[in-house]
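Enquirer: Have a look at this prediction, sequence included:
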Amino acid sequence: MARSPADSDPPSAVSRRGFIRRAALGGGGLVGAAAGAGVTISRVMLSRPGQVLRAGAGLVALVAVAASSGAPLPARRSAVSGDLDFTFGRGGQVTTDVSPDDEAFAIVAEPDGRLVAAGRAGGSFALVAYDRDGMLDAIFGRSGRVTTSFQADAGAFALLLQPDGKLVAAGRAGGAFALARFAGDGTLDPIFGRSGRVTTAFDTDAEARALVLQPDGKLVAAGRAGGDFALARYEPDGTLDPFFGRSGRVRTAFSADAEAFAMALEPDGKLVVAGRDGGRIAIARYGADGLLDAFFGSGGEVTTAFSGDAVAFAVALDCEGSIVVAGRTVGDGGSRFALARYDRRGVLDPVFGSGGQVTTAFSGRDEARALVLQPDGKPVAAGRASPADVGGDLALARYEGSPDCADPSTSVSPSPPGGGRVLRGSTLGTPPTSPGDDGAGSICPGEAPPSTVERRVRLSKKWLARAGKTTSQRRARGFVRRAERIVARAVADGRLSPRCAAALERLMVGAAPGAVRQR
């Protein structure tokens, strides 16, 4: 991948905020991985170091891409070095048929390493679940796939994971907000809305593009209604919250056609929503009651112009309460990554990039779709880079951030603490930390147990939980015994220490008692 041109390169002082960091992230702080011909990247998720889903040191990028010609739903995983993770699927990627016409728009990582992608298939919500190694999760829906129909053409654009393991997808059905909540096995949650589904109409065509979960269990969806920002807040059972806006709904008009693509929840309960206002990046901040925050920008709204039309697709909050957005700006026959940083009042940070703004070029038609802040405060933006409107590469760029956010007790590599972070409606969970969890990697520090072991242990637990049927117990024991043989081979050829093997055996005994003969 070619380096960024001069306007994105740092001057002599690379410590200035907003400039690309050269070290440990490819040439000039940029990396790219081919996405394949005829494919358009629609969503990228970045996990933080220390999560179960790691491929070496540093960040891991998890990508859901949408085919432009109705091809299967693809997903891929790669390390921030730019190398695809070859332990995932075939060569670091998987494709899954759901219907003749399907697209993926959102993805989440669960604590045990499972990935769930969401989108649309044949006019319905579609979810696909993959194990850590990229195989379809046989316990999820029908052979790893779930489709959920509404009374109109529907599609999911955002997905989050609740602490109880339930999945909530948000998007549109007809011209209304649409939400659906699923149990971990892909079945609809009967206590949410009507048989697991909720639709919310505005007085014009609407769709939800982002979703966050509040600490009190309430859900907030954001998107557009006509040419306005639109939000709706729901009680845990899916009913609209009457104390938010007007009967649970909020609309915010800007000076031009506006739509929201990203949302973040501040510690004090305020909501930061980002998107576009015509050709400018637009941000609005709301109080817990849904009213615009008068202390932010001009009456709660901020718009920022770049040299060309601009839009924000992702938003993140740093330790100082500053707001960082990432998206694209269009001009000179192409597009670039566009980032901007604001203080808590909505004022551009003059020490970030050039007057609070940064643009980065890769190969002509580039856009950032996800954003995460490392524990040391450095922003990492990810998206696509392409010489054409479709196809192209997975692209990542890391920038110098706020030195005040660096935590001296942690380091970026190899494994600082994990933690949840919302990225365009996708919540990243924390990794398992005890032998009682499903995660095998967390109990063998410094070692990499075979991914198939963790997968088989998790499957055995699922089968064992199926009403205690004899066939389920037999399948659970079979999964664990095969995992035991894999561990034994890894010890024999020196890939795993006896100490780690013993810890894994204790994990397997818990998954299917009696299946493992402990040493």
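Expert: Sure thing, it's come through. Numbering: from 1, shown residues only.
Enquirer: C-alpha from now on. contacts and neighbour counts both.
Expert: Fine.
Enquirer: Quick check, residue 127 in contact with residue 121.
Expert: No: using C-alpha atoms under 8 Å as the test, residue 127 is too far from residue 121 to be in contact (9.0 Å).
Enquirer: what's the overlap in contacts for these two?
Expert: By C-alpha atoms under 8 Å, 6 or more residues apart in numbering, residue 127 and residue 121 have these common neighbours: residue 147.
Enquirer: can I assume residue 209 is in contact with residue 260?
Expert: Yes: using C-alpha under 8 Å, residue 209 is in contact with residue 260, at 7.0 Å.
Enquirer: Give the residues shared as contacts by those two.
Expert: 222-224.
Enquirer: Are we agreed that residue 40 is in a helix?
Expert: No: looking at residue 40 with DSSP: H, G, I helix; E, B strand; the rest coil, it is strand, so not inside a helix.
Enquirer: so who does it touch?
Expert: 65-68, 390-392.
Enquirer: Roughly how far does it sit from residue 239?
Expert: Separation of residue 40 from residue 239 (C-alpha to C-alpha, to the nearest Å): 35 Å.
Enquirer: follow-up on the earlier one: taking the contacts of residue 40 one by one, which sit in strands?
Expert: Under the assignment DSSP state E, the contacts of residue 40 contribute 65-67 to strands.
Enquirer: Please compare the first structure with the one that follows:
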Amino acid sequence: MLRTSLSALVLSLSLAAVSTAHAAPDGFLDPLFGQGGLQKVAFGEGADMSAARGIAVLPDGRILLTGFVQRENNTTEIGLARLRADGQVDESFGRPRYLPAGLESVYVSAAALQPDGKLVVVGEADLIGPGKRALVCRFLANGSVDTGFATIDNALAPGCRVVEDANDSTAAAVVIQRSGRIALAGSIYYNNVLHGLVVRLDASGNYDGDFAESGVGILLPASTHDTELVDIAETPAGDLVAVGSALVNSDASWQVFRLRGADGAPDTDFDGDGLRPIDIDQVAGGNDYAYVTSVLPDGRIVIGGLARGSQGYCPAVARLKPDGAFDNSLDGDGLYVDPFCALAFDGISDMVVQSDGRMVLAGDGDGDFFAMRFAPEGGRDVDFGQGGLIYFNFASLTGMDGMDMSYRVANHGGRLLLAGYTLSIADDIPHADFAAARLDNDLIFADGVE
């Protein structure tokens, strides 16, 4: 999402204050961030496994990381940490952790920062007793839970809520709409079938009664066995775009839903019924998975994910016009599948579309952080990393090449900020910490870079 010119100026100035001019190639670790471009945050004894699943960049350039922290007793909590603009750990913030009363554990999937500095965190809650439900919590700028959030018809204490009457559900993504309303996307088992789930709350965290059925929408395309939504974005018109994948005749394909902002109903101006399936089918019966979406200022929709090829799973991007038709200015037909394919490719987790139209996909491959950049017209951007892609790990911080996973990528004053976890093993015991990295990206002057 593009910042206001004032916010971009504040962030640019704050980054300039902690760095000197440099011109490292795009896509390589920024040596002025953290420790050689990398940083990890440990949650201390009793916290065996932790992973950052959300990034929030504050107006002054500081970075909020949030995710889950698993304790020795296997209880999992929401964890938060803060980095300074230069990537050093902000110890004044501490390591807040929170487990709502009435829950056994929580699993964080994503987070979004409100304009007032509050942080909305979503994921999945294990209830005391059987059942899992989609979870949403809100935190104040100091890391404490916001007790003024979700005060009406709430099964939990204010500050967090599970989606009532939605057993076996999860929230995978969240977007803060310009109106202040909060929209979640995920999935729910309903009548023994996995359905897409979209929930909208008002700015206070209570259900938006004007949206779908009392704030909760359940989506399932025709002739589909299972549907899972994994990302959501807002259009310039205030509508919602949710993406994911569905099984149609045992073949997984990308699914792009567009819902009217006014009431959550399918937008029939979008491909006729509010749904645009994308079945790439490089190989017969090959499963394709969409993971991320971004809506451009002109209303075009960018989707990123994986397409199954003969050599494994291949990163892919698609671009649609506001009405759901393919935007043929991307590789001639609106779809680009990169020839870099691998059976060990674990997935695409997030995407940033830069102000010049370049598309950055991030995730992990073969146990390392991974980022790849595409040109606006399609094709790999060879000015980024090594031929358009970059792998890196945290061995310089952990002392070993462990398992590293990137979940999120964000614009940090024009540079690229990635977050996830780094896993190392000591005395045969695995241990994972929050991990963040920043990549140089000096070509994108419009995003506030020197």
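Expert: Everything's here; your move. All values reported here derive from a predicted model rather than from experimental measurement.
Enquirer: what's the TM-score here?
Expert: Scored against TM-score structural alignment, normalised by the length of the second structure, the superposed chains reach a TM-score of 0.78; 383 aligned residues with a C-alpha RMSD of 2.5 Å.
Enquirer: hey, where'd the strands end up in the stretch 251-400 of the second structure?
Expert: 251-259, 275-278, 289-295, 301-309, 312-320, 335-337, 345-353, 359-365, 368-374, 389-392 (DSSP state E, counting those that start in this stretch).
Enquirer: What span of the first structure is the third one aligned with?
Expert: On the first structure, the counterpart of strand 289-295 of the second structure by TM-score structural alignment is residues 259-265.
Enquirer: And residue 328 of the second structure, what's its match in the first structure?
Expert: That one, residue 328 of the second structure, aligns with residue 294 by TM-score structural alignment.
Enquirer: likewise residue 40 of the second structure?
Expert: In the first structure, residue 40 of the second structure lands on residue 32 (TM-score structural alignment).
Enquirer: Test my guess that its match contacts residue 82.
Expert: Yes: counting by C-alpha under 8 Å, residue 32 of the first structure does reach residue 82; the two are 5.8 Å apart.
Enquirer: Which of these two has more residues huddled nearby?
Expert: Taking other C-alpha atoms under 10 Å, residue 32 of the first structure and residue 82 do not tie; residue 32 has more neighbours (24 against 21).
Enquirer: mind listing what that one touches?
Expert: 1, 82, 385, 393-396.
Enquirer: Not counting sequence-adjacent ones, nearest residue to residue 329 of the first structure?
Expert: residue 310 (4.1 Å; C-alpha to C-alpha, 6 or more residues apart in numbering).
Enquirer: My error: substitute residue 361 of the second structure in the last question.
Expert: residue 351 (4.6 Å).
Enquirer: Any idea how many residues pack against the counterpart of that neighbour in the first structure?
Expert: The pairwise alignment with the first structure assigns residue 351 of the second structure to residue 315, based on TM-score structural alignment. By the measure other C-alpha under 10 Å, the count of residues near residue 315 of the first structure is 29.
Enquirer: next one: residue 379 of the second structure
Expert: 18.
Enquirer: So it is in contact with residue 338, correct?
Expert: Yes: counting by C-alpha under 8 Å, residue 338 is a contact partner of residue 379 of the second structure at 7.1 Å.
Enquirer: The stretch 51-200 of the first structure: strands as residue ranges?
Expert: 60-67, 73-79, 93-96, 102-109, 115-121, 124-130, 145-148, 154-161, 167-173, 176-182, 197-200.
Enquirer: distance from the helix or strand just after the last one to the second structure after superposition?
Expert: By that I understand strand 197-200 of the first structure. Next in sequence after strand 197-200 of the first structure, counting helices and strands by DSSP states H and E, comes strand 206-213. Superposing on the second structure and averaging over aligned pairs (mean C-alpha distance after the TM-score superposition for the first structure), strand 206-213 of the first structure comes out at 0.7 Å.
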